[in-house]
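Visitor: Sequence first, predicted model second:
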Amino acid sequence: MGFLFWVVADNAPVTRAFIIASALFTVFFGIQGRSAKLGLSYLDIFGKLRIWKLIASVFAFSSTPELLFGLYLLYYFRVFERQIGSNKYSVFILFSVIASLLFEVLALALLKDPAVNLVTSGPYGLIFASFVPFFLDIPVSTWFRVFGVHFSDKSFIYLAGLQLLLSSWKRSILPGLCGILAGSLYRLNVFRIRKAKFPEFVTSFFSRLSWPTTGSPPSAPTRNIVGNVPSYAGRQVERNYPSSMPSAIEPPEDSIATLVSMGFDRNSARQALVHARNDINVATNILLEAQSH
C-alpha cells in the first residue's frame, strides 16, 4: 500500500493528501478491529450523534477490497484536479462530501428498516460524484473487442466503480447513489458552486501536508470540470519533446477538437498529436506532462 502513496502525481497535491488520509484511516481502524462498525446508522445520526463516526465515514473504507478499488478510482480521478486546479478541486471535494452526507442522512431518516439503515464507510460521495464529470466530460479515445464484446478505454473505470458500488450491496449502493446526486448538483452549478474558491493558503497547506515528491510544484490549469475551457497559454509541447522526433501526418480535426474539449490549447493539442503520431492517449499524456513542468 505504501507504493500508492508515492505514485500519486506531483501535480495533484489535494488528491495525494486525500489518498494518504483514506489509507491511514482505513489501516488505523482495521488494526483496531473496528472497520465493520464504521458505517452510519439511524441511531448514529438521530440518537447519540457521534462526530468521530462522521469523520471516519468520509475517509475509512470498511474492507481491504473496497480500499483497493477506492484508492484506484481516487488516483485516476486526479485528472480533474489537474484540469481545474487544486483550489477548485478542494471545493469539489468539500461540496461532494457534504452534499452526499446530507443525502445519506435524509435516506437514513426515511429508511428506518434495520436491514437497510446502515451505510458503509469510505469516500463514496467523492468517488461517485466524480463519475458525473467522468461520464460527461472525458471522451472515449479507444474502442476494442474482447470475445465479441465492445469495450472502451473508460470501461475499466466503470467496472471498478461497479465493483465498489456493489461491494457491500445495500450498504454501499446507497452512498454511491448519494455521491452521484452530489456530483449532479455540482454539475448543475447549484449555489454557483463552480465559481467558489478557497483562500490560497488552503491548497498550499495540502501541498505541504503531503509527502514530498521529486517533481515540480503543481501548475495552475484553468479548465472547469463542466465546461468553459480557457486555454493553457504559453505552454509549448516542444519544451519537453524535442522537434527532432519524427513527425506524423497532419492530425485529424476531430482528435484536435477532443483534446481542446479537455481544456488544452489548440496549438499545443496539435503539436502533441504530431509527436504522438495521432495517438490521442499518448498526446493526452504528453500534454499533462507538459503541464507539470
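Guide: On my side now, so go ahead.
Visitor: all contacts plus neighbour counts: C-alpha atoms, from now on.
Guide: Will do.
Visitor: can you list the residues that contact whichever helix in the chain runs longest?
Guide: Counting by DSSP state H, the longest helix found in the chain is helix 86-110. In this structure, residues lying in contact with helix 86-110 by CA atoms under 8 Å, 6 or more residues apart in numbering are 12-14, 41-42, 45, 58, 80-81, 117-119, 123, 125-126, 129, 174-175, 178-179, 181-183, 186, 193-194, 196-198, 200, 202-203, 220.
Visitor: for stretch 197-216, same thing?
Guide: 6, 10-11, 13-14, 16-17, 20, 86-88, 90-91, 292-293.
Visitor: if we go to 7 Å?
Guide: Around stretch 197-216, the neighbours that count as contacts under CA atoms under 7 Å, 6 or more residues apart in numbering are D10, P13, V14, R16, A17, S86, N87, K88, V91, S292, H293.
Visitor: Could you list which residues are in contact with the fifth one?
Guide: Listed by CA under 7 Å, 6+ apart, the contact set of A17 reads F206, L209, S210.
Visitor: next SSE after the helix or strand encompassing the first one?
Guide: Element membership of F206 [criterion: DSSP states H and E] is helix 200-209. Sequence order places helix 253-261 as the next helix or strand after helix 200-209, per DSSP H and E.
Visitor: for that following helix, packing partners?
Guide: helix 266-275 (3 or more CA pairs under 7 Å, 6 or more residues apart in numbering; DSSP states H and E).
Visitor: How far off centre is the helix it packs on?
Guide: Helix 266-275 sits 26 Å away from the centroid of its parent chain (CA atoms, centre = their mean, to the nearest Å).
Visitor: Please identify which of the contacts of stretch 197-216 is nearest to Y158.
Guide: For the contacts of stretch 197-216, the closest approach to Y158 (CA to CA) belongs to R16, at 21.8 Å.
Visitor: so how far is S90 from the closest one?
Guide: Using CA to CA, to the nearest Å, R16 is found at 12 Å from S90.
Visitor: before we move on, back to that, now the buried members of the contacts of helix 86-110.
Guide: 12-14, 41-42, 45, 58, 80-81, 117-119, 123, 125-126, 129, 174-175, 178-179, 181-183, 186, 193-194, 203, 220 (16 or more other CA atoms under 10 Å).
Visitor: structure B:
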Amino acid sequence: MQSSGPAGFSHAPVSKLLLLGMGSCSLLASLLHWKPLLHLQLVPHLTQYHQYFRLLTHQIAFANSGELFVGGMVMYHLRVIERLYGSRKYAAFVFVSSVISTFLELGALMSLRGVGLRYIPAGPFAFIYALLYQYHRLIPVTYRFKFLGINLDDKMYLYLMAGQLILMQFPYSLVPSICGLIAGSMYRSDIASIKQWRFPLVLQRLASRYLRPFLASSPPPRSTAPTWEGRRGGGFGTSSARVEAIDGLRNRRSGGRVQSLLNSISDTTDPSLTREDVNLSPTPTNTPPTAEQISMLQAMFPDQPEEAVTSALQQARNDVSRAVEVLLNRG
C-alpha cells in the first residue's frame, strides 16, 4: 500500500481526535445498547418522533466491529490529507463536508423512498468518502503495475479497502458514500468559497489550549544520513522514500524565507490563512535545471509531464525540495 508518511499521528491531531472519538462512540453504543439510535431514518424517527439528534449520531459511530476496523484503517491512512492541509483547514473540512453530506442524505431519503431506500446506516461513510476524494485529487501516484493485463497503481489498495467498507451494508451504505463523494467534490471546487471558511478564532484558541496538549504526538525520529539516497540506499523508486522526502521538507522549515512567511501568517488579522493559501514559491530562475534533477522529480511524480517538472524546478530556483511542494500544491 502507498505510504501515508511517518507512522503515528505526528502533525495530525485532528485525525487522532476523530479516530479516538469514533472508536469510543462505537464502543459505548455497543456496551449501552444504543445501536438502534445511530442510523438515520426519515419515517418515523424524524417526521413523527422528531429525533433530530440522529442527524449527528449517524456519523459519529459504526454499528459493528468489522466496519469500525476497516473504517478506522482507511481514516488512519488518510491522515496524510491533514498533513497537507494543516489542522485548521482540515478541521473546517471535516465540519463543512459533514454538513453538506447530511443535507444530501436527507434529500436522498426523501427522493428515493419509492425505490426502497428506508434508512442511512450508522457510520461516517460520507466523511470517509469526502476525504477519499481529496486523496484521489491531491496525492499523486507513486508507481504503476499490471495485473492480469490491467493497469493498476499503488493507490488501489486504499480504494479496495474503502470499497470493502461499502459492501458491509450494501446497498444502503452506497448512498452516504456517494453523498460524501459529492460533498468532497463541492469542497474541492470551492463552491460559494467554502474552502475559505474556518472555525472562529475563539474556538481555535480553546482547542489549541485544552485539546492539543492531549492530542500531540512526538515527531518521528529523524535520520542522520546527509542525503535522501543515503537514508534509503537508493533513489526515489519506493513510496516510503518519496513520502519521507516530502515529510522531511516540512520538518526542515526552521528558518529562512519559508519560516518568515509562516510567522507572518500567525501575525495577520485573519487566522484562517494556512500555508496552502500563501504562495511560498520563490521567484523563478532562468537557469535551466539539470537532467538529474528532472529525472529525480519525474520518478517521484510519474504522472507529471516533463514540461511541468521543469517549470516547477524553475519556479523553485532549481531547489528539488521546493519543487516537490510546488507540484503537490498544483494538485
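Guide: Now that the structure is in, tell me what you want to look at. All values reported here derive from a predicted model rather than from experimental measurement.
Visitor: that older thread, in helices only, show me the contacts of helix 86-110 of the first structure.
Guide: Going by DSSP H, the helices hold 13-14, 42, 45, 58, 80-81, 125-126, 129, 174-175, 178-179, 181-183, 186, 200, 202-203 from the contacts of helix 86-110 of the first structure.
Visitor: roughly how far apart are F77 of the first structure and P251 of the first structure?
Guide: Using CA to CA, F77 of the first structure is found at 27 Å from P251 of the first structure.
Visitor: wait, L49 of the first structure
Guide: From L49 of the first structure to P251 of the first structure the distance is 58 Å (CA to CA).
Visitor: The two - which one has more neighbours?
Guide: P251 (20 against 12; other CA atoms under 10 Å).
Visitor: ok, back up a step: just the buried residues of the contacts of A17 of the first structure.
Guide: Buried among the contacts of A17 of the first structure (16+ other CA under 10 Å): F206, S210.
Visitor: Which of the contacts of A17 of the first structure sits closest to S62 of the first structure?
Guide: S62 of the first structure lies nearest to S210 out of those, by CA to CA, at 23.5 Å.
Visitor: Just put the contacts of stretch 197-216 of the first structure in TSV and tack on distance to L136 of the first structure.
Guide: Output for those, formatted as TSV (distance: CA to CA, whole Å):
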residue	distance to L136 of the first structure
D10	26
P13	24
V14	23
R16	24
A17	26
S86	21
N87	22
K88	18
V91	19
S292	25
H293	28
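Visitor: Widest-spaced pair of those residues?
Guide: V91 and H293 (24.5 Å).
Visitor: These two - which one has more neighbours?
Guide: The neighbour count for V91 of the first structure versus H293, taken as other CA under 10 Å, is higher for V91 (18 against 14).
Visitor: Now do the end-to-end distance for stretch 51-65 of the second structure.
Guide: First residue to last in stretch 51-65 of the second structure (CA to CA) measures 25 Å.
Visitor: if I pick R270 of the first structure, what's in contact with it?
Guide: R270 of the first structure is in contact with P251, I256, counting by CA under 7 Å, 6+ apart.
Visitor: so what corresponds to it in the second structure?
Guide: Residue pairing (TM-score structural alignment): R270 of the first structure is matched to V320 of the second structure.
Visitor: gap between that match and L280 of the second structure?
Guide: 14 Å.
Visitor: just L68 of the second structure next, same as before
Guide: 39 Å.
Visitor: More neighbours: these two, which one.
Guide: Higher neighbour count among L68 of the second structure and L280: L68, with 21 against 17, using other CA under 10 Å.
Visitor: Hmm, that one is touching M75, no?
Guide: No: look at L68 of the second structure against M75 with CA atoms under 7 Å: they stay out of range, at 10.3 Å.
Visitor: In the second structure, which residue sits furthest out from the middle?
Guide: Distance from the C-alpha centroid of the second structure, by CA atoms, centre = their mean, peaks at Q48 (37.3 Å).
Visitor: OK, contacts around that one?
Guide: Not one residue lies near Q48 of the second structure by CA under 7 Å, 6+ apart.
Visitor: So it versus R54 of the second structure, what's the distance?
Guide: Q48 of the second structure is 13 Å from R54 of the second structure, by CA to CA.
Visitor: F214 of the second structure too?
Guide: 28 Å.
Visitor: Compare those two and say which is more crowded by neighbours.
Guide: Per other CA under 10 Å, whichever of F214 of the second structure and R54 has more neighbours is R54, with 19 against 11.
Visitor: more neighbours, R16 and S90 of the first structure?
Guide: Comparing R16 of the first structure with S90 by other CA under 10 Å, the one with more neighbours is R16, at 26 against 20.
Visitor: quick one: the counterpart of the more buried one in the second structure from M75 of the second structure, how far?
Guide: The alignment partner of R16 of the first structure in the second structure, by TM-score structural alignment, is K16. Distance of K16 of the second structure to M75 of the second structure, computed by CA to CA: 9 Å.
Visitor: Identify the residue nearest the residue nearest the centre of the second structure in space, chain neighbours excluded?
Guide: What sits nearest the mean C-alpha location of the second structure, by CA atoms, centre = their mean, is I81, with 2.7 Å. Once flanking residues are discounted, I81 of the second structure sits nearest to Y135: 6.7 Å by CA to CA, 6 or more residues apart in numbering.
Visitor: Which helix or which strand is home to the one you found?
Guide: helix 125-138.
Visitor: on average, how far is that helix from the matching bit in the first structure?
Guide: On superposition with the first structure, the mean distance recorded for helix 125-138 of the second structure (mean CA distance after the TM-score superposition for the first structure) is 1.6 Å.
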